[in-house]
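Asker: show me the folded form of this:
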Amino acid sequence: MSLWSARVSEGLDPAVVEFLRADDGELLPYDCAATVEHATRLCAAGILSAAELAEVEARLSPNANGVVICASDEDVHSAIERHLAEVGRKIHAGRSRNDQVAAALRLYIVDACAEARAAIALLSALLLERATAEDSTLMPGYTHLQRAQPVTLGHHLRAWAAMLERDHARFEPPVGSPLGSGALAGTTLPIPPPEAQIPNSLDAVADRDFALDYLYAAAVLFVHLSRIAEELVLWVTTEFGFARLPQSAATGSSMMPHKLNPDVAELVRGKAGTAIGRLTGLLATVKALPLAYDRDLQEDKPPVFAARKDVAGALAALTVLLADLEFDRDALAAAAADPSLLATDAAEALVAQGIPFRDAYEQIAASVRDGAFEPGTTAAESVAARLPK
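Answerer: You can find the predicted model right below:
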């Protein structure tokens, strides 16, 4: 069914029906919740009776027989109105699908943000736990993917956790309700406003900043996860040998019997590009839309739905991988024993003796270039002097 069919005398061509059909089934529980809230306000205005409100609450309760979206339904909103039967013919008073979908999507993103924050917190806590166990495990720190200065594995894992801490803060749930805005300019009916009503009705139905904010948070999260994943891919190679893949989070080759592949890390890395694309895609969709609502905004939901799925899946799989990953402390220590890692310490030791830094730098650089550099300290002593306890 469509909610606007009385406006036309002829039906749409089937190709047009199929093209316009919304893929919005994931909004169903959130649209039901927003509809119950709207019904409560209709009852307060005397448009629904107490018995009709009770019927709406019962029919849309999460414990009731659920709304079934049929092939004839244009969208989830149409399915809800059909499911409510006779009282459904009253439920749309004072509202439009424009404020209805904005309200439902906001509720969806509130849940998606809470879900992301919980999963990020789990992964971050795991990293901090593993970091504590590796606070004395020496390894090289890198710049330009070249050995630079000694650090500890614990310090490196804490850098990963620091990125995730910022991601956790970035998944801030949206606030405010667009209900009461109607199609664009409110309603003449004496319906009480919802709590925290968005003050401008045009903005309330047109705004998709909250969806963009969620996609931005997901994109930056995936950028961070991709950086972590890239290092994991490197560390488990024979060339680095810093870690060994767990069988709980690695796959084999269909042809080469000896292979164990870091597919979790690789797919996380690959999904970062997709996450960035979803954000740029929706930005391009909304960049030139006139106020208030335009059908272009039907394209806001698929990227949000897909982002929520990928955020949950990537964080869960990466948590398994990092929980079961085995670090090779001997290989890390051997790499950290490279004397060139202590060249900066040697230059700073000369500075401490009163030699200008550039002179000290040139003196140590010449000894490194000539193969004559001998450090005056150890990697462990260097780390103890530089890194926080």
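Asker: from here on, contacts and neighbour counts on C-alpha atoms
Answerer: Will do.
Asker: quick one: the strands in the protein?
Answerer: Secondary structure of the chain, counting by DSSP state E: strands at 138-143, 146-152, 243-244, 326-327.
Asker: one more sequence to fold, the one below, so I can look at both together:
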Amino acid sequence: MLAAQNEAIEAGDFVWRTDREDVHMNIEAALTDMIGEPAKKLHTARSRNDQVVTDLRLWCRDAIDSILFHIKKLQVVLVYLAMRNEGLIVPGYTHLQRAQPVLLQHLLLSYVEQLERDAGRFIDCENRLNFCPLGACALAGTGLPIDRFMTSDALGFTAPLRNSIDAVSDRDFVLEFLSASSIAAIHLSRLGEEWVLWASEEFGFLVPSDSVSTGSSIMPQKKNPDPMELVRGKSARVVGDLITVLVLCKGLPQAYNRDLQEDKEPLFDSVKTIMGMLEVTAEFAQNITFNHERIQRALPLGIWMQQPSPITLLRRTSHDIVGRCVAFCLSKDCQLSDLSLDELMAIDPVFEKDVYEFVGVNNSVSKFCSYGSTGSACVSEQLSYWVSKLGISTDASE
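Answerer: The predicted structure follows:
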């Protein structure tokens, strides 16, 4: 009979009576109808205050597990995307100006790193929220000899909360959850912004498939990356949910206050939104290609040169020499690789015939060797790390 009532609640068929004060009284009354007087023991050593916050912590725990699943899924998609684009060099940007060439794999793995920190914040939040308020009752505990450690263990909590006042009034775990969600949403928004830019006619680096783009009702030439625009926009919702609960909690005295019922709607909304953002981003990433020709045309517009010889010059001296080379190239409207050795030596005698091993996009990228840099060997190590950590296949075609 109890299972049937649970199924009725989950299916939305349970009859909630308004003459009964709240959900707790409806459940107790339904149980009383089923088993009689013993059901009235249900509320022993309990209060709505500790029951609601216990349920909320259990709900958050499950929600975090779902979010972590979607974060890992997106990480896997990004790693596969990196594997499918081995060797592709793209302009790296600072201040939205072309700065240095980088491997696309390196850029994609930077998103994976951000997501890993997001996952870590959710895990930390889950560890801190996994303490049981049940048995704190209204705020002061109870005179009955209950075993709070037994109920805590039965519900999978680490331990009961030590202070009964704190147990019913604390919503730090909600704020921390919303904060972790907001940071993750900001990361997804930044990714969305970059890919929206890259899909523009001005960049043309990224081409979304028809399944993840929309056209215009009056401009048939357009192919809009709408999903990532929506991801970018939805981030505002998640941040707004955090602000709502921050403001809600800022003026509350201890212990429980009815204001706290207002923490549910923004919390539920943020979880629904962040999971949608993660799903949409993963779907979009699985349905894009990179325009190698357009990217290649963009690369020569920058003038890149690694230090022209093994480390024998001070960094500032090298910077000055390369700066003079760049100025000379701009005056002649050419690239460094177009200059003769005589022209380079006229700028500074430090140059030798091996200078052409250091000039140009491919040579520049190949010379990066510091830990975590965009050099091919370094990026290969990064990629291997993520393949192992995420437990994914090395078949880039999957």
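Asker: need the TM-score from the superposition.
Answerer: Comparison of the two superposed chains (TM-score structural alignment, normalised by the length of structure 1) gives a TM-score of 0.79, and 330 aligned residues with a CA RMSD of 2.3 Å.
Asker: if we can go back for a sec, possible to save the strands of structure 1 as TSV with mean neighbour count and distance to residue 308 of structure 1?
Answerer: Listed next are these as TSV, based on neighbours: other CA atoms under 10 Å; distance: least, CA to CA, whole Å:
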stretch	mean neighbour count	distance to residue 308 of structure 1
strand 138-143	20	33
strand 146-152	20	34
strand 243-244	19	30
strand 326-327	16	29
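Asker: put together TSV for these, with distance to residue 273 of structure 1 on each row.
Answerer: Output for those, formatted as TSV (distance: least, CA to CA, whole Å):
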stretch	distance to residue 273 of structure 1
strand 138-143	24
strand 146-152	25
strand 243-244	26
strand 326-327	28
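Asker: so what does residue 145 of structure 1 match up with in structure 2?
Answerer: Under the alignment (TM-score structural alignment), residue 145 of structure 1 pairs with residue 96 of structure 2.
Asker: one more: residue 168 of structure 1?
Answerer: When structure 2 is aligned by TM-score structural alignment, the residue opposite residue 168 of structure 1 is residue 119.
Asker: and what of residue 331 of structure 1?
Answerer: Checking TM-score structural alignment: residue 331 of structure 1 goes with residue 294.
Asker: and what of residue 230 of structure 1?
Answerer: Match for residue 230 of structure 1 (TM-score structural alignment): residue 193.
Asker: with adjacent residues omitted, what lies nearest to the match of residue 168 of structure 1?
Answerer: residue 68 (6.0 Å; CA to CA, 6 or more residues apart in numbering).
Asker: same check on residue 86 of structure 2?
Answerer: residue 105 is the one closest to residue 86 of structure 2 (CA to CA, 6+ apart), at 6.6 Å.
Asker: out of the strands of structure 1, nearest to residue 267 of structure 1?
Answerer: Set against residue 267 of structure 1 and scored by CA to CA, the strands of structure 1 come closest in strand 243-244, at 17.9 Å.
Asker: which residue numbers in structure 2 go with that closest one?
Answerer: Counting by TM-score structural alignment, strand 243-244 of structure 1 corresponds to 206-207 in structure 2.
Asker: any residues touching the matching stretch, and which ones?
Answerer: 195, 198, 199, 288, 289, 290, 291 (CA atoms under 8 Å, 6 or more residues apart in numbering).
Asker: so the nearest residue to the last one once chain neighbours are set aside versus residue 199 of structure 2, what's the distance?
Answerer: Distance criterion CA to CA, 6+ apart; nearest residue to residue 291 of structure 2, sequence neighbours excluded, is residue 205 at 5.0 Å. From residue 205 of structure 2 across to residue 199 of structure 2, the span is 6 Å (CA to CA, to the nearest Å).
Asker: circling back to that earlier point, out of the strands of structure 1, nearest to residue 377 of structure 1?
Answerer: Residue 377 of structure 1 lies closest to strand 146-152 among the strands of structure 1, at 11.6 Å (CA to CA).
Asker: the closest one packs against which elements?
Answerer: Helices and strands touching strand 146-152 of structure 1, by 3 or more CA pairs under 8 Å, 6 or more residues apart in numbering; DSSP states H and E, are strand 138-143, helix 379-386.
Asker: residue 313 of structure 1 maps to what in structure 2?
Answerer: Aligned partner of residue 313 of structure 1 by TM-score structural alignment: residue 276.
Asker: and that match, how many residues sit next to it?
Answerer: Residue 276 of structure 2 has 16 neighbouring residues, counting by other CA atoms under 10 Å.
Asker: equivalent analysis for residue 248 of structure 1, please.
Answerer: Neighbours of residue 248 of structure 1 (other CA under 10 Å): 12.
Asker: do residue 113 of structure 2 as well
Answerer: 13.
Asker: distance to residue 173 of structure 1 added to the helices and strands packed on strand 146-152 of structure 1, as JSON lines?
Answerer: Shown next, in JSON lines, are those (distance: least, CA to CA, whole Å):
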{"stretch": "strand 138-143", "distance to residue 173 of structure 1": "36"}
{"stretch": "helix 379-386", "distance to residue 173 of structure 1": "39"}
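Asker: looking at the ones you listed, which is closest to residue 192 of structure 1?
Answerer: Between those, strand 138-143 lies closest to residue 192 of structure 1; by CA to CA that is 59.9 Å.
Asker: residues near the match of residue 230 of structure 1, how many?
Answerer: Count around residue 193 of structure 2 with other CA under 10 Å applied: 17.
Asker: let me see the contact set for it.
Answerer: Counting by CA under 8 Å, 6+ apart, the residues that residue 193 of structure 2 touches are 228, 229, 232.
Asker: in structure 1, what sits opposite the second one in the alignment?
Answerer: Pairing criterion TM-score structural alignment: the partner of residue 229 of structure 2 within structure 1 is identified as residue 266.
Asker: test my guess that that match contacts residue 231.
Answerer: No - using CA atoms under 8 Å, residue 266 of structure 1 makes no contact with residue 231, being 10.4 Å away.
Asker: the more surrounded of those two?
Answerer: Using other CA under 10 Å as the criterion, residue 266 of structure 1 and residue 231 rank with residue 266 on top: 15 against 12.
Asker: any idea how far the more buried one lies from residue 332 of structure 1?
Answerer: Residue 266 of structure 1 is 22 Å from residue 332 of structure 1, by CA to CA.
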